[in-house]
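**Q** got a predicted structure plus its sequence, pasted below:
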Amino acid sequence: MEKIFRVLECTDHQKVTCATFMLQGEANMWWKTFRKILEAQDPVITWAKFLEALYENFFPESLRERKEVEFLYLTQGSDSVMAYKKKFEELAWFALAHIDTDAKKAKKFLRGLNPQLKGSIVVLKLRSYAEVLERALLLEDSQRGTIQGNSSKVQGKRPIDSQHSRDDRPQRHQRTHYEQTTQTPCRTCGKHHSGQCRQNSDNCYRCGG
């Protein structure tokens, strides 16, 4: 409504009349009672007085101060740059005195960024809020691309199953030993072997030659 008032260049009286006409429910009941109190103090109710009374009832100063402190200590944390920007601009309204210039706003936004982003932007000495925001978004995209690329490389590698290889060897040995022990001993030499016994021959035990 204040945007409309600025466009139409409304007077204080017109602002109060139009704003109170739009009140509904609890707010409308409040105004019916409080209007008499204000008129008893001064028949002329200015827009500034109306806003002060409205905020005091529905948005007390203690809550506004709490929002201001929340803005002053706001940091990016685990949020993305865009999520941090959204919170920053929502809370900025409660601390306009701290960011009354674009340079102050840029400095406050930069101060709350994560260290890995802030360190790369501080050296650029940017003075514009829009420039700091744009640089933070570019750096975030670059870092995200690097992390995703490294992750893909790690996933593409197939580790060697050394434990599986080690386990195979004793199993083969066990099967050979089992096969040997299940054979019937040779009646001529008393040993375990396959084929014809060559103990009493001149042939080679290995090749039979």
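**A** Nice, thanks for sending it over. Residues are numbered from 1 along each chain as shown.

**Q** hey, let's count contacts and neighbours off CA atoms from now on
**A** OK.

**Q** mind listing the helices for the chain?
**A** 2-8, 12-21, 25-41, 47-58, 61-72, 81-92, 102-112, 115-122, 129-156, 162-181 (DSSP state H).

**Q** quick one, which of those helices is packed in tightest?
**A** helix 102-112 (a mean of 18; mean count of other Cα atoms under 10 Å).

**Q** residues touching the closest residue to residue 129 other than its chain neighbours, list them.
**A** Excluding the flanking residues, the one nearest residue 129 by Cα to Cα, 6 or more residues apart in numbering is residue 106, at 4.0 Å. By Cα atoms under 8 Å, 6 or more residues apart in numbering, the contact set of residue 106 is 126-130, 132.

**Q** mind doing that once more with 7 Å?
**A** Neighbour list for residue 106: 127-129, 132 [criterion: Cα atoms under 7 Å, 6 or more residues apart in numbering].

**Q** what distance do you get for it to residue 76?
**A** 14 Å (Cα to Cα, to the nearest Å).

**Q** can you check residue 168 too?
**A** Distance from residue 168 to residue 76, by Cα to Cα: 53 Å.

**Q** and residue 168, how far from residue 178?
**A** From residue 168 to residue 178 the distance is 15 Å (Cα to Cα).

**Q** wait, residue 80
**A** From residue 80 to residue 178 the distance is 64 Å (Cα to Cα).

**Q** now residue 153
**A** 45 Å.

**Q** then residue 35?
**A** 103 Å.

**Q** what of residue 33?
**A** Taken as Cα to Cα, the span from residue 33 to residue 178 is 101 Å.

**Q** just residue 99 next, same as before
**A** From residue 99 to residue 178 the distance is 85 Å (Cα to Cα).

**Q** comparison target below:
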Amino acid sequence: MHGLVEQFLKLRPPKFAGMGDPEEAESWIDELHKAFELLRCSEKEKVTLATYQLQGNANHWWKVKEFLQLQQTNLTVDQYEVKFAQLSRYAPRLIENPVDRAKRFRDGLKLNIRSQLVALNLKDYNELYE
């Protein structure tokens, strides 16, 4: 991946801050697509490289979206909790209520874990995590 990032940056792709008109966003996407085609990037590589070019509001928006879509999947509960804590900084309003914080954490857990916790009806984040 390191070599791909170097090649990508040599192309001097544009940054995107999420300000301005929609045409600016379309232009940014078009320029990135050119670089992706030249470098023959996979879908995963495209996401990684594109997010590297986000700045300001656009970067903040991306991290909020990442928080909203966070799922435990193949992470341990401890790894999931670390990622949850890191990303939750970008969406403080979504978790300012302790009950909402606990519910959002629970809803991202694997189904087999989540189904056991729903029955306990835990509303405290720390109790839920433990």
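**A** Noted; the coordinates are in hand. All figures in this text were calculated on a predicted structure; none of them were measured in a lab.

**Q** coming back round to it: got the contacts of residue 106 of structure 1 as a markdown table, with distance to residue 115 of structure 1 columns?
**A** Below are those laid out as a markdown table (distance: Cα to Cα, whole Å):
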| residue | distance to residue 115 of structure 1 |
| --- | --- |
| 127 | 19 |
| 128 | 19 |
| 129 | 18 |
| 132 | 14 |
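
**Q** aligned to residue 116 of structure 2, what sits in structure 1?
**A** Alignment note: residue 116 of structure 2 maps to residue 120 in structure 1; criterion TM-score structural alignment.

**Q** quick check: next helix or strand after the longest helix seen in structure 2?
**A** In structure 2, ranked by residue count with DSSP H as the criterion, the top helix is helix 22-39. Next in sequence after helix 22-39 of structure 2, counting helices and strands by DSSP states H and E, comes helix 43-52.

**Q** could you check the angle helix 22-39 makes with that following helix?
**A** 130 degrees (axes from the mean of the first three to the mean of the last three Cα atoms, to 10 degrees).

**Q** what's helix 43-52 of structure 2 packed up against?
**A** On a contact count with 3 or more Cα pairs under 7 Å, 6 or more residues apart in numbering; DSSP states H and E, helix 43-52 of structure 2 meets no helix or strand.

**Q** tell me the residues of structure 2 aligned with stretch 147-162 of structure 1.
**A** The alignment of stretch 147-162 of structure 1 onto structure 2 (TM-score structural alignment) finds no residues at all.

**Q** how about the residue nearest the centre of structure 2, nearest residue that isn't a chain neighbour?
**A** In structure 2, the centroid-proximal residue (Cα atoms, centre = their mean) is residue 66; its distance is 2.2 Å. Leaving out its chain neighbours, the residue that sits closest to residue 66 of structure 2 by Cα to Cα, 6+ apart is residue 87, at 7.4 Å.

**Q** the one you found and residue 43 of structure 2: what is the separation?
**A** Applying Cα to Cα to residue 87 of structure 2 and residue 43 of structure 2 gives a distance of 22 Å.

**Q** cool, residue 75 of structure 2 as well?
**A** 21 Å.

**Q** compare neighbour counts for those two and give me the winner.
**A** Comparing residue 75 of structure 2 with residue 43 by other Cα atoms under 10 Å, the one with more neighbours is residue 75, at 13 against 9.

**Q** and stretch 152-169 of structure 1, how far out from the chain's middle?
**A** 33 Å (Cα atoms, centre = their mean, to the nearest Å).

**Q** counterpart of residue 131 of structure 1 over in structure 2?
**A** By TM-score structural alignment, residue 131 of structure 1 lines up with residue 127.

**Q** any idea how far its match lies from residue 105 of structure 2?
**A** In terms of Cα to Cα, residue 127 of structure 2 sits 11 Å off from residue 105 of structure 2.

**Q** do the same with residue 80 of structure 2
**A** Taking Cα to Cα, one finds residue 80 of structure 2 at 9 Å from residue 105 of structure 2.

**Q** again, but for residue 67 of structure 2
**A** From residue 67 of structure 2 over to residue 105 of structure 2 (counting by Cα to Cα), the distance is 10 Å.

**Q** same check, this time on residue 98 of structure 2
**A** Taking Cα to Cα, one finds residue 98 of structure 2 at 11 Å from residue 105 of structure 2.

**Q** next one: residue 56 of structure 2
**A** Residue 56 of structure 2 is 26 Å from residue 105 of structure 2, by Cα to Cα.
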